[in-house]
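Engineer: below are the sequence and a predicted model; questions follow.
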Amino acid sequence: MHKTNDDTAHHTTKKSIKHWPAGEQPRERLLQHGGHVLSDAELLAIFLRTGYKEHSAVEMARQMLHHFGGLRQILDATPEEIIAFKGMGMGKSAQLLASKELAQRYLQQQLQTVETLDNVQLIVDFLKMKLRAERQELFAILLLNQHCQFIEFKVLFHGTLSQCSVSTQDIIRYALDHHAHHLIAVHNHPQGHALPSPEDLQFTAKLAQACQLLDMQLSDHFIISQNEYFSFAEQGMIAD
């Protein structure tokens, strides 16, 4: 009986990658053709380097993608969830967490190096990377100078706005201490959509008024959820 393509592919993933034909090995294909030619499983396999027992790194990567639901969900998982997956262990788990931190720092350095921070998508990508995976609600601020250049990103409060855990006085004091002229507020909705609640609307209006009294501008307020974001400025809900 002749082997089908599926049989061959299944057999290949069971073998150690180093025994694959050179033209099929993910690492060599990455170096020769670039990352865009590789699947999520192949890219993850390069990171994993080895699998476990009779499973190659590619097979282990496929198992991880199936278990967590996708590449984003793997990167958003907690350290405990990553370590608990068969074949990961402390070493690979630490490397995976380090890769996510590197991605966050890469995006932050992009924010720091632009002459004027007016690229909404760049800001949103950074905020998603920072807050999307959080399991509890956080409130943070992004501070800009008079030229709209990055000063700092800072998580200030934990808990929902409806619990009155966010103090506009503390926000303004922190911004003034860091010589900010523009302030971008952000909080996440760990569950559900990114639509603002009545408390979100009330708080944003209060913060904008407090900023205005001190010649500071609330440039935007972002709400980040797992799959979307909401911008008060884009919706015309913050005055220029």
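Structural biologist: Received it, and whenever you're ready, just let me know what you need.
Engineer: use CA for all of it now, contacts and neighbours both
Structural biologist: OK.
Engineer: burial of Gly236, as a residue count?
Structural biologist: 10 (other C-alpha atoms under 10 Å).
Engineer: secondary structure class for it?
Structural biologist: Three-state call for Gly236 (DSSP: H, G, I helix; E, B strand; the rest coil): coil.
Engineer: could you check how far His10 is from Ala45?
Structural biologist: Counting by C-alpha to C-alpha, to the nearest Å, the gap from His10 to Ala45 is 15 Å.
Engineer: residue nearest the centroid of the chain?
Structural biologist: Centroid check for the chain by C-alpha atoms, centre = their mean gives Met129 as the closest residue, at 1.7 Å.
Engineer: surely that residue is in contact with Leu102?
Structural biologist: No. Contact between Met129 and Leu102 fails when scored by C-alpha atoms under 8 Å: they sit 10.9 Å apart.
Engineer: looks to me like the residue nearest to the centre of the chain is in a helix.
Structural biologist: Yes. According to three-state DSSP, Met129 belongs to a helix.
Engineer: what residues are up against it?
Structural biologist: Met129 makes contact with Gln104, according to C-alpha atoms under 8 Å, 6 or more residues apart in numbering.
Engineer: if I look at it, how far off is His55?
Structural biologist: Per C-alpha to C-alpha, Met129 is found 31 Å from His55.
Engineer: another one to put next to it:
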Amino acid sequence: MPHILNLSDKIVLGNKNTVEGHRKRLRDKFLQSGLAGFHDYEIVELLLTLGTPRKDCKQIAKETIKEFGGLREVLDASIEELQKINGIGPSNAFGIKLFQAISERYSKETLRSKVSMSSAQAIAEYLQKFIGREKKEHFVMLSLDSRYNLIKISNISLGSVNASVVHPREVFKEAIQASASQIIIAHNHPSGDPEASPEDVALTRRLAETARVIGIELLDHIIVTTDGFQSLKDKDLI
């Protein structure tokens, strides 16, 4: 005997069709023109749909943007912070953080192939993408060949940057393994102030002396923040 839909069945089916139709329109819009013309909440909504097969995510996305302030802040939020939003579960939060990580990796690799290693400002702008927004101090080294081409970036230490943490042996071990002719060292200041501390200057001079002894030139020490930088070479501190 055929099943006859009652009123509640029809409402559920109608809502399902509405949600699926809305998702299809969003996805078609993206496939046609990328993210051009998308509101921040629509981008978050698209991400949420990947981990939520059938539920309407539009209102959750709007609440998420309202809570954090914008798309960038949503992507920067931790998994724990994201899951405080009603409707965002572990799969949704994982999807958002995965999207952020992929975006950052792509951005770094793209910039790496274009950045001029002879310009302190260009290097700083690249490093801002790499470590500028980190909440802890990251000390990195850029190994260059004789033509200023970037060979590799090495993570040397995480935490406070001083002579007791950053040892010349670790820095130049990486440089020698990369067959570097010259290096640039850099770290971030989570405080937002790029001004070099006395410890930063002392460490730089210690590394510069070691570099001269082993025949690798230390070109610069660049300190970056989210939107600022200082070149110790430009300040005549090397």
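Structural biologist: Now that the structure is in, tell me what you want to look at. Only a predicted model underlies this, so the values are computations on that prediction, with no experimental measurement involved.
Engineer: tm score of chain vs chain?
Structural biologist: Once superposed, chain against chain, the TM-score is 0.74 (TM-score structural alignment, normalised by the length of structure 2); 221 aligned residues with a C-alpha RMSD of 3.4 Å.
Engineer: thinking again about what came up before, have a look at His10 and Ala45 of structure 1 and say which one is more surrounded.
Structural biologist: Ala45 (22 against 12).
Engineer: how close does that one sit to Phe68 of structure 1?
Structural biologist: Per C-alpha to C-alpha, Ala45 of structure 1 is found 15 Å from Phe68 of structure 1.
Engineer: quick one, helices of structure 2?
Structural biologist: Secondary structure of structure 2 (DSSP state H): helices located at 7-33, 40-51, 58-68, 71-76, 79-82, 90-112, 120-127, 168-177, 198-214.
Engineer: quick one: the second one to structure 1 mean distance?
Structural biologist: Here the mean offset of helix 40-51 of structure 2 against structure 1 after fitting is 2.9 Å, by mean C-alpha distance after the TM-score superposition for structure 1.
Engineer: what do you get for the shortest one?
Structural biologist: Mean deviation of helix 79-82 of structure 2 from its aligned counterpart in structure 1 after superposition (mean C-alpha distance after the TM-score superposition for structure 1): 2.9 Å.
Engineer: what residues does that helix touch?
Structural biologist: Outside helix 79-82 of structure 2, the residues within contact range by C-alpha under 8 Å, 6+ apart are 64, 74, 88, 90, 93-94, 97.
Engineer: which parts of that helix are buried?
Structural biologist: Buried residues in helix 79-82 of structure 2, counted by 16 or more other C-alpha atoms under 10 Å: 79, 82.
Engineer: equivalent analysis for the longest one, please.
Structural biologist: Along helix 7-33 of structure 2, these residues count as buried under the neighbour rule (16+ other C-alpha under 10 Å): 19-20, 23, 26, 30.
Engineer: Glu59 of structure 1 and Ser16 touch, don't they?
Structural biologist: No. Between Glu59 of structure 1 and Ser16 there is no contact, the gap being 9.9 Å when judged by C-alpha under 8 Å.
Engineer: list residues touching both of the two?
Structural biologist: Between them, Glu59 of structure 1 and Ser16 share the contacting residues Gly51, judged by C-alpha under 8 Å, 6+ apart.
Engineer: OK, contacts around Thr168 of structure 1?
Structural biologist: Neighbouring residues of Thr168 of structure 1 by C-alpha under 8 Å, 6+ apart: 206-207, 210.
Engineer: now, among those, which is nearest to Ala140 of structure 1?
Structural biologist: Leu207 (13.1 Å; C-alpha to C-alpha).
Engineer: what does the residue nearest to the centre of structure 1 correspond to in structure 2?
Structural biologist: Met129 of structure 1 maps onto Lys129 of structure 2 when the alignment is built from TM-score structural alignment.
Engineer: okay, the contacts of helix 79-82 of structure 2 in JSON lines with distance to Glu109 of structure 2 and neighbour count next?
Structural biologist: Below are the contacts of helix 79-82 of structure 2 laid out as JSON lines (distance: C-alpha to C-alpha, whole Å; neighbours: other C-alpha atoms under 10 Å):
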{"residue": "Thr64", "distance to Glu109 of structure 2": "29", "neighbour count": "25"}
{"residue": "Val74", "distance to Glu109 of structure 2": "23", "neighbour count": "23"}
{"residue": "Ile88", "distance to Glu109 of structure 2": "30", "neighbour count": "20"}
{"residue": "Pro90", "distance to Glu109 of structure 2": "28", "neighbour count": "13"}
{"residue": "Ala93", "distance to Glu109 of structure 2": "25", "neighbour count": "24"}
{"residue": "Phe94", "distance to Glu109 of structure 2": "22", "neighbour count": "18"}
{"residue": "Lys97", "distance to Glu109 of structure 2": "18", "neighbour count": "18"}
